[in-house]
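A.B. asks: Here is a sequence together with a model predicted from it:
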Amino acid sequence: MSSSSRIDALLEPVTVRGVKFPNRVIMSPMTRGASPNGVPSPEVAAYYRRRAEGGVGAIFTESVFIEDKGTMGKFDLEGGEDLKIGWPVMFGDAPLEGWRRVVDEVHAAGGLIFPQLMHLGIQRTPAKGQAWSDIHISSPSGIWGTPEQIAGLDEEKAKALNCPEKAMTEDEIRAVINAFAEAAANAKSVGFDGIALHGGHGYLIDNFMREETNLRTDDWGGDHVGRMRFAVEVVRAVRTAIGDDTLISFRFSQWTHHDVDAMLTKTPEELQDILQLLADAGVDIFEASARDFRDPVYEGSPLNISAWTRKLVDRPVVMVGGTGVRRERHESALKPPQVVDNVDEIMERFAAGEFDFLAIGRALLNDPNWLQRARTGEPFLDFNPACLKMGYVE
């Protein structure tokens, strides 16, 4: 790449835990639902390869299920002959061979690739033909959210999602932790360069971290520090499974999918506490996810969540949210965003030391060559609404 562009500083290589990133740009995870029966297809491999060929240094894949009865949802594996879409998994011979093909394609294009391992937790929904009453929902306390949030659900959903008597047992918790570790080991076995853990947006790890969904009074709950035990144990188990030579990245967020105004932490001190616990457990990189990187976090400070993270913990930080696109705070994620050129502001924040890596999501979904356009100054493409549809892997 030429060294005469406004994004030069992001195009320099950087090494973390012995892994050399070609540059500081990461493709952010975005659900595609294009893996029937959990198996990433050749088309999925080509989709990821195109982004690597476009210059992205590392790809963090769409969310990938670990093996647990509470992980399936509307992209269930058992959809019958008419199943056209599916959520990928990180267990079983066929899915792992599919992932090996994906990894090989990305490596051939010069990129790194991490799978984003996740468990739906309270965000699980029925698969095609299922009733709410027929699905297993994994939840620390059997609670979906605040009383106000629960009141906004229809009766059937509320009954399924608000069941304190179905709070996870000790055995269920341990089984899920082990499943994360096994999925990480599987990922390493097929050549992934590191592991990304989804600890944000209202999914299971996040459910344990939040006071509105974790009301436990045992060793898996308590104050903001006590509620971190599950996340910490997952990181430790993954670290043991993959060894000391493989990277772990951890995504977290203040907001959740069903409450964009939620606050995981109320103060910088709380944020520092949880970040340090995760760093001590084995996290190498923190993905600080915001709906928009311009959003400040705490009253009285203009800093966003990535800037606070970088200030409070000695680990590389990824700024997530809003690169190349813009939408209103409470707009649906399925609504096509406005294409914007906010590269100059991003580079000002990088120069100010607010982040180490930049995650790009919808802009790359829309255009595999977005980074090339940013480098050369070419106009960005208009947004194609089709790319937001499940199954789209162009």
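C.D. replies: Yep, that arrived. Note that the structure is predicted; figures quoted are calculated from it, not measured.
A.B. asks: contacts, neighbours, all on C-alpha from now
C.D. replies: Noted.
A.B. asks: The chain: strands as residue ranges?
C.D. replies: 14-16, 19-21, 25-27, 58-65, 112-118, 194-198, 247-253, 285-289, 317-320, 325-326, 338-339, 357-360 (DSSP state E).
A.B. asks: Quick one: work out the angle between the fourth one and strand 194-198.
C.D. replies: In this structure, strand 58-65 runs at an angle of 50 degrees to strand 194-198, with axes from the mean of the first three to the mean of the last three CA atoms, to 10 degrees as the basis.
A.B. asks: Below is structure B, check it against A:
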Amino acid sequence: MKHDPLFQPLQLGALTLPNRIVMPPMTRSRASQPGDEANDLMAQYYAQRADAGLIVSEGTYIAPLGKGYAWTPGIHTAPQVEGWRKVTDAVHARGGRIFAQLWHVGRLSHTSLLGGQQPVSSSALQAQGVNVFIAGENDGVPGFVQASEPRALGIDEIREVVSQYRAAARNAIEAGFDGVELHAANGYLVNQFIDSNANTRTDEYGGSLENRLRFLGEVARALIEGTGDARRVGIRLAPLTTLNGCVDADPETTYLAAARLLGEIGVAYIHIAEADWDDAPHMPLEFKRRLRAAYPGVLIYAGRYTGERARDAIENGWADLIAFGRPFVANPDLVQRLHVDAPLAQHERETLFGGGAKGLIDYPLLDGAAAAA
């Protein structure tokens, strides 16, 4: 293609992205134990994919009570920061750009992951039927279990969580990340404040739409303070997905208001997670156009995009960047494959969570050679 929309550069703050292809956050549960530290294996995984226009790291929990899955990395201790430095150095050595996704799961956790403590949330509402990945309470066999019942955060605790986000942003910059992305989607803590059915508070963080968006705004501003630059902050939202038990009574109104708020705060981008499962709800094109009108920054979309759909989204102006999740798992050279319209390899489902190099760094390149880092 003489003019391929996917391969036009884009300015994101101080970064010049060479293409419009994003590697989005994907939990792989391979952090070193004990300590939940990023490691050399993870560094190789991300470096193999450094030709993406932008990489957003897997969800990285900001404090002990923010953890929701076994063997996921944190970013609140000095060794965790040093572990992530291995990753950012490896990505930058390959000419890549990488943001850290900052994560607090809230109620989507289990007491076994929290040293016996109860998970926290906006409200004392259990995410019924939602499972989380644990190492195994008795027999040590990893697997998925029902998320534990949470307790509601007090006002002082909410302020402390905001401070933890600010500190995590500082840690991310110290670790060499180019910026941070707030995980405010998929039913995790920030989403538990935003969506009406997950928030039964009667104080300044609940009830009205303005109140339900207050925590999002406070955290976004804290991340700007932590990084020192609004252009180094992105926010991930999932307006219509109803994932992990979070449902809003009027999602289009709620998330258009969230987009306007984030535009006023001045964050660099919003990363929209569309539903990506079979028979998932469709996000109307008109809603995407209204999001474009509501928010003046960069818009990233993720959700079962093909090269053709991605090009169409960019050409039609409602998206600036497109994130490809599962395709990046099995295709370390996804950027090249999209450029030449080559077939994509399929990932091995059983190696997605936990394990070692198999299913992480051993997928071959298009020519059959081993991926290098």
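C.D. replies: Right, received. Where do you want to start? The structure presented is a predicted model; accordingly, all values stated were derived computationally and were not measured.
A.B. asks: picking up where we left off before, of the strands of structure 1, give the one that comes closest to residue 100 of structure 1.
C.D. replies: Relative to residue 100 of structure 1, the nearest member of these by CA to CA is strand 112-118, separated by 11.0 Å.
A.B. asks: distance from the closest one to structure 2 after superposition?
C.D. replies: Average distance, strand 112-118 of structure 1 versus aligned residues of structure 2 after superposition (mean CA distance after the TM-score superposition for structure 1): 0.4 Å.
A.B. asks: what range in structure 2 does that strand sit on?
C.D. replies: Under the alignment (TM-score structural alignment), strand 112-118 of structure 1 falls on residues 97-103 in structure 2.
A.B. asks: if we can go back for a sec, can you tell me which of the strands of structure 1 is most buried?
C.D. replies: Greatest average neighbour count among those goes to strand 317-320 (a mean of 28), per mean count of other CA atoms under 10 Å.
A.B. asks: Read off where it ends up in structure 2.
C.D. replies: So strand 317-320 of structure 1 sits over residues 299-302 in structure 2, by TM-score structural alignment.
A.B. asks: Average offset of the matching stretch relative to structure 1?
C.D. replies: So stretch 299-302 of structure 2 averages 0.6 Å relative to structure 1 (mean CA distance after the TM-score superposition for structure 1).
A.B. asks: shouldn't residue 242 of structure 1 be in contact with residue 185?
C.D. replies: Yes. Between residue 242 of structure 1 and residue 185 a contact is recorded at 5.6 Å, counting by CA atoms under 8 Å.
A.B. asks: Tell me which stretches of the stretch 1-150 of structure 1 form helices.
C.D. replies: Applying DSSP state H, counting those that start in this stretch to the stretch 1-150 of structure 1 gives helices spanning 42-53, 93-108, 147-151.
A.B. asks: so can I have TSV of those showing distance to residue 222 of structure 1?
C.D. replies: Shown next, in TSV, are the helices of the stretch 1-150 of structure 1 (distance: least, CA to CA, whole Å):
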stretch	distance to residue 222 of structure 1
helix 42-53	41
helix 93-108	38
helix 147-151	19
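A.B. asks: In TSV: those helices, plus mean neighbour count and distance to residue 371 of structure 1.
C.D. replies: Shown next, in TSV, are those (neighbours: other CA atoms under 10 Å; distance: least, CA to CA, whole Å):
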stretch	mean neighbour count	distance to residue 371 of structure 1
helix 42-53	21	9
helix 93-108	20	16
helix 147-151	12	39
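A.B. asks: Nearest to residue 141 of structure 1, out of the ones you listed?
C.D. replies: That would be helix 147-151 among those, by CA to CA, at 13.7 Å.
A.B. asks: And that closest one, how far out from the chain middle?
C.D. replies: 26 Å (CA atoms, centre = their mean, to the nearest Å).
A.B. asks: Likewise for stretch 167-180 of structure 1?
C.D. replies: Its chain's average C-alpha position is 20 Å from that of stretch 167-180 of structure 1, according to CA atoms, centre = their mean.
A.B. asks: what's it in contact with?
C.D. replies: 66-68, 117-118, 138-143, 230, 233-234, 237-238 (CA atoms under 8 Å, 6 or more residues apart in numbering).
A.B. asks: Would you check the span in structure 2 matched by that stretch?
C.D. replies: Under TM-score structural alignment, the match for stretch 167-180 of structure 1 is residues 152-165.
A.B. asks: Where do the helices of the stretch 151-300 of structure 1 begin and end?
C.D. replies: According to DSSP H, counting those that start in this stretch, the helices that the stretch 151-300 of structure 1 contains are 155-161, 170-189, 204-209, 229-242, 268-281.
A.B. asks: Much appreciated, bye for now.
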